[in-house]
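Novice: next input, structure requested:
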Amino acid sequence: MTIGWHFDNTYLKLSKTFREEIKPTPVHDPNLVILNEELAEDLKLDFSKIDNKDLAKLFSGNVLPNDTNTIAQAYAGHQFGHFTMLGDGRAVLLGEHLVNNTKRFDIQFKGSGRTSFSRSGDGRAVLGPMLREYIISEAIHALNIPTTRSLTVVSTGEKVVRENLLPGAILTRVASSHIRVGTFQYIAAKQNVNDLTTLLDYTVERHYPEIQSSKNKALDLLSLVMEKQCQLVINWMRVGFIHGVMNTDNMTLSGETIDYGPCAFIDHYDPKTVFSSIDKFGRYSFSNQPPITKWNLARLAECLIPLIDKNEDQAIKIATEIIDNFQNIYEIKWLNMMRDKLGLFGEDKDDLELINNLLNWMQSNQADYTNTFCYLMNISSIQDQIYEDKDFIDWSKNWEKRILINGGNKENSLELMKKNNPFVIPRNHKVEEALEAANNNDLKPIYDLLSILKKPYTKQVNIEKFQTPSKNQNYQTFCGT
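Specialist: Have a look, this model is predicted:
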């Protein structure tokens, strides 16, 4: 098949500590559900001469491309704060696809069967959660936020046992790599400094080649990953995204969003919002995402201690100073991000108070997070009596005065706001409607939703139903395993 694959599997060259060589488990009756043609084009892959049946065989793992060396990666993770030795329990990495011999992408099957890391799991995935990852990851990409992406979803023709019998599926995930904080935790737990050094060198070469000649690669890697992860969570906060399962095995060293299990988008603004059915204590709530990012980075720092300095006390002191600076970096980035959302140029001593007053008003009045900023941008489709509230009107007057400071004007402010505030997000109820239709073999709602989400910063016509928040105050998401 002349598709255009160019596999170069460097991860396979690492010691067996890092992975298990294993093939996907064949499935009974694979069928192509959805193909991301835009992503395929970006990857220089051409599927035009292959029918859907053969595509289904390919993306189910029943037939593998040439030059693949399929593996399951080993990693650990603090899952809701509890350390566990893990690994790809239901995923297989086909290899690393090279584009123009410069860009490297992991091609991974999710839901491809049991591995030695499966523990008591069945190694399979369900159609709904795989389509959900497809929708949300592509939406996050369109929102200009670093993310893993989805190339295909294939149904398996088999049932998967969860609360009841559900249709099985396999997602093909594309990532710049699957190296996680949990990968470092796994190797660190083995207490083999040579393997830890190998992983450090490999990660630097793959993602941060600019520090290859550094005198202290471990320290520089920690600083760079902290910068990327800080910016990532800033972007999540900007659009109201709640990841839902920020375990250390779901934090990549590349700074990409990964794993779209119990994720969702905030509607009525409440910083304590949690949608995940298993997050009983709000560990991964909307407002807790920044401190959890810092917590996860501290776990990475712990792994790197032997490589930062031969003197353990000195290494801990240096790493602690870096991690403790997270809050300062985050607060500066967050304030500037909120200035952009409000179209504020430069700085003013009262900016933080202005921003917090708006957020407090939104929380007190259960205002929709996305639509409030759309209302401020004069989006005519956003009409709600809530914005006739006297406190909001008074706040708006102060905001409009602030816009004129530092040589600003309303027109330039609106342009800045439109670059940072999406007109449309994956509304939780619209995602559920599309998934329910897909379970009944109707993919039109998914295609309609994806079409709208592809242009979140563009004013589109007749999209009011995609902008209206759900009336369901008890929405829950599930991790799908």
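Novice: use CA for all of it now, contacts and neighbours both
Specialist: Will do.
Novice: what does the lengthiest helix in the chain contact?
Specialist: In the chain, with assignment by DSSP state H, the single longest helix is helix 217-239. Residues outside helix 217-239 that contact it (Cα atoms under 8 Å, 6 or more residues apart in numbering) are 145-146, 200, 204, 208, 211, 214, 242, 253-257, 265, 286, 289-290, 293, 297, 300-301, 304, 307-308, 319, 322-323, 326, 329-330, 333-334, 337-338, 341, 370, 420-422, 425.
Novice: and for stretch 296-303?
Specialist: 181, 184-185, 188, 222, 226, 247-248, 251, 316, 319-320, 323.
Novice: redo that, cut-off 7 Å
Specialist: Val181, Phe184, Gln185, Ala188, Leu222, Met226, Thr248, Ala319, Ile323 (Cα atoms under 7 Å, 6 or more residues apart in numbering).
Novice: okay, helices next: where are they in the stretch 201-350 of the chain?
Specialist: Here the stretch 201-350 of the chain has its helices, by DSSP state H, counting those that start in this stretch, at 217-239, 289-308, 312-324, 326-341.
Novice: quick one: closest of those to Leu171.
Specialist: Of all the helices of the stretch 201-350 of the chain, it is helix 217-239 that lies closest to Leu171, at 23.2 Å by Cα to Cα.
Novice: for the closest one, buried residues please.
Specialist: 217-226, 228-239 (16 or more other Cα atoms under 10 Å).
Novice: and what of stretch 195-203?
Specialist: Result for stretch 195-203 [16+ other Cα under 10 Å]: buried residues Asp195, Leu196, Thr197, Leu199, Leu200, Asp201, Tyr202, Thr203.
Novice: returning to that earlier point: nearest to Glu41 among the contacts of stretch 296-303?
Specialist: Nearest member of the contacts of stretch 296-303 to Glu41, counting by Cα to Cα, is Val181, at 30.5 Å.
Novice: next up, for comparison:
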Amino acid sequence: MPPKKFGSVALTDPVGTLAGQWRFDNSYLQLPDVFYTCLNPVAVREPKLVLFNQSLADEIGLGFLGSDAAAVDYFAGNVVPPGAVAFAQAYAGHQFGGFNMLGDGRAVVLGEQITPEGKRVDIQLKGSGPTPYSRRGDGRAAMAPMLREYLISEAMHALGIPTTRSLAVVSTGEPVFRQTTQPGAVLTRVAASHLRVGTFQYAAAKGDVENLRALLMYAIRRHYPELEGADNPALALLQRVIDVQATLIVNWMRVGFIHGVMNTDNMTISGETIDYGPCAFMNRYDRETVFSSIDHQGRYAFGNQPGIAQWNLLRLAEALLPLIDDNEDRAIETVKETIGQYAELYTSRFEQMMLNKLGIERKLDETDEQLISDLLDWMTEAQVDYTNTFRELAQAELLLSPVYSSPKFKDWHAKWKARLDRQGESLSAVRDRMNRTNPAYIARNHLVEHALTQAEREMDLEPFNQLLSVLSNPYEHQDGKASYMDPGEHNPGYMTFCGT
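Specialist: The predicted structure follows:
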């Protein structure tokens, strides 16, 4: 299929040093061309490799890139790898509740790398120049947001949470103009795919049922091939996405992660976390915590994330209605019943997750629910650190902090100890369960900001790499790393920003 050109002319590999070692496929281009525009990334002036994820490269069969200086041109978009047919995807999305037709405004997918295990992953360049979907944007990315995505996505991976990952960051040698002038960069993202709830909304909004059906069957073949023989493939896909998203959001709540932009174009069909713009980890426990500079109403606050996920899934269900049943009324009734499964799945998995955080193997009765609720109420009132509190509970003796001397906490602590006694496990088994569930190290906001500032302004990557190293092993105690557990001074005005 010849590329439909947009932007710079097609590039080839002038040296051929890496030719034949990529294992690209382009299955997405089998979809109707309404879903994409073929175009090459726009070359940059002076690319320099800033970060390269050798372990991820080895995992997906691109480890050879780490030893070849020519690889920087692939990561910058100056050279298209052999076998690639680059394209920008079209999609739609509800952004803070408002529907928009969207698309990759500053990214292109180079293709699908086939890993040594036979898995298929997208290789995408983020910050690669303007596309037809840019909406007057410059198509570029600033260094700090790309470093943030690299850091946080790798931290999430180490936490055991499904996520897109980061393969490389390249500086472009060109300025990017936002509120201020910033150095430009390109991030190489690796994803199971970039199929989103918003991709289905886009197809539905176009009104072509056959295109919608083609997208449905492609998503099933790509991610859930066992559903191909389902009596109702659209309903089966909806049920599966409900399942994986319920698990994902529970994991976010487990570690105090706040996504910040849970628009429907940022919810994947695969169940991976995607788009690390104004995201952060919560320090003091508060369900109302918001770090996004653009979330003025708190729509995507920490405690709202489970409900927003259900709202997004309902938008997916709406898009799939024509494929669920020819009769719209029957389709709506089926969808109502199916979406109701999310609340049940989420609630049961959230309760089990919280019990695991407390070292409890399984729920016995409703008093376990009260135990969880009472702890979270106390944590809110006492304004204690979410991550550190659970790690401290796992210690043989609580730290001598005044916060633990309150009558309310002592009463709760006695009930918790009595509950642990009921399951008859050793304290070491309880602590092991807690420490497998509760990280010791998260990406503390002040440490992230320091690392990004040093990297961007001083071209000093040492703080970044040290933080990345600690976050790569978040559940094990690391000698001499106590400062990485410090939440820092409370900063109620702390904000994170969208890279555009």
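Novice: please spell out the PyMOL selection for the buried subset of the contacts of stretch 296-303 of structure 1.
Specialist: To isolate the buried ones among the contacts of stretch 296-303 of structure 1 in PyMOL, judged by 16+ other Cα under 10 Å, type:
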select buried, resi 181+184+185+188+222+226+248+319+323
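Novice: closest one to Ile382 of structure 1 out of the contacts of stretch 296-303 of structure 1, please.
Specialist: Met226 (37.0 Å).
Novice: the closest one pairs with which position in structure 2?
Specialist: In structure 2, Met226 of structure 1 lines up with Ile242, judged by TM-score structural alignment.
Novice: next: Met130 of structure 1.
Specialist: So, by TM-score structural alignment, Met130 of structure 1 is matched to Met146.
Novice: can you check Asp249 of structure 1 too?
Specialist: Under the alignment (TM-score structural alignment), Asp249 of structure 1 pairs with Asp265 of structure 2.
Novice: who's in contact with that match?
Specialist: By Cα under 7 Å, 6+ apart, the contact set of Asp265 of structure 2 is Ala92, Gly93, Arg196, Val197, Gly198.
Novice: helices along structure 2, start to end?
Specialist: Counting by DSSP H, residue ranges of the helices within structure 2 are 54-59, 71-76, 143-158, 197-206, 209-223, 233-255, 305-324, 328-357, 366-382, 386-393, 407-423, 427-437, 445-457, 462-471.
Novice: thinking again about what came up before, from Gly229 of structure 2, how far out is the match of Met226 of structure 1?
Specialist: 19 Å (Cα to Cα, to the nearest Å).
Novice: same deal with Gln466 of structure 2?
Specialist: Distance from Gln466 of structure 2 to Gly229 of structure 2, by Cα to Cα: 49 Å.
Novice: neighbour count winner among the two?
Specialist: Using other Cα atoms under 10 Å, the more surrounded residue of Gln466 of structure 2 and Gly229 is Gln466, with 13 against 9.
Novice: structure 1: which residue goes with the more buried one?
Specialist: Applying TM-score structural alignment, one finds that Gln466 of structure 2 aligns to Asp448 in structure 1.
Novice: around the nearest residue to Glu133 of structure 1 once chain neighbours are set aside, how many other residues sit close by?
Specialist: Excluding its sequence neighbours, the residue lying closest to Glu133 of structure 1 (Cα to Cα, 6 or more residues apart in numbering) is Tyr260, at 5.1 Å. Residue neighbour count, defined by other Cα under 10 Å, stands at 23 for Tyr260 of structure 1.
Novice: Lys455 of structure 1 too?
Specialist: The burial count for Lys455 of structure 1: 17, using other Cα under 10 Å.
Novice: out of everything not next to it in sequence, what's closest to it?
Specialist: Among residues not flanking Lys455 of structure 1 along the chain, Ala142 sits closest, at 6.7 Å (Cα to Cα, 6+ apart).
Novice: residues in contact with that neighbour?
Specialist: Residues counted as contacts of Ala142 of structure 1 (Cα under 7 Å, 6+ apart) are Lys454, Lys455, Pro456.
Novice: next one: Phe241 of structure 1
Specialist: Ala264, Phe265, Ile266.
Novice: what's the match for the second one in structure 2?
Specialist: For Phe265 of structure 1, the aligned position in structure 2 is occupied by Phe281, per TM-score structural alignment.
Novice: likewise for Lys390 of structure 1?
Specialist: Lys390 of structure 1 maps onto Pro407 in structure 2, by TM-score structural alignment.
Novice: just Val63 of structure 1 next, same as before
Specialist: By TM-score structural alignment, Val63 of structure 1 lines up with Val79.
Novice: what of Phe7 of structure 1?
Specialist: So, by TM-score structural alignment, Phe7 of structure 1 is matched to Phe24.
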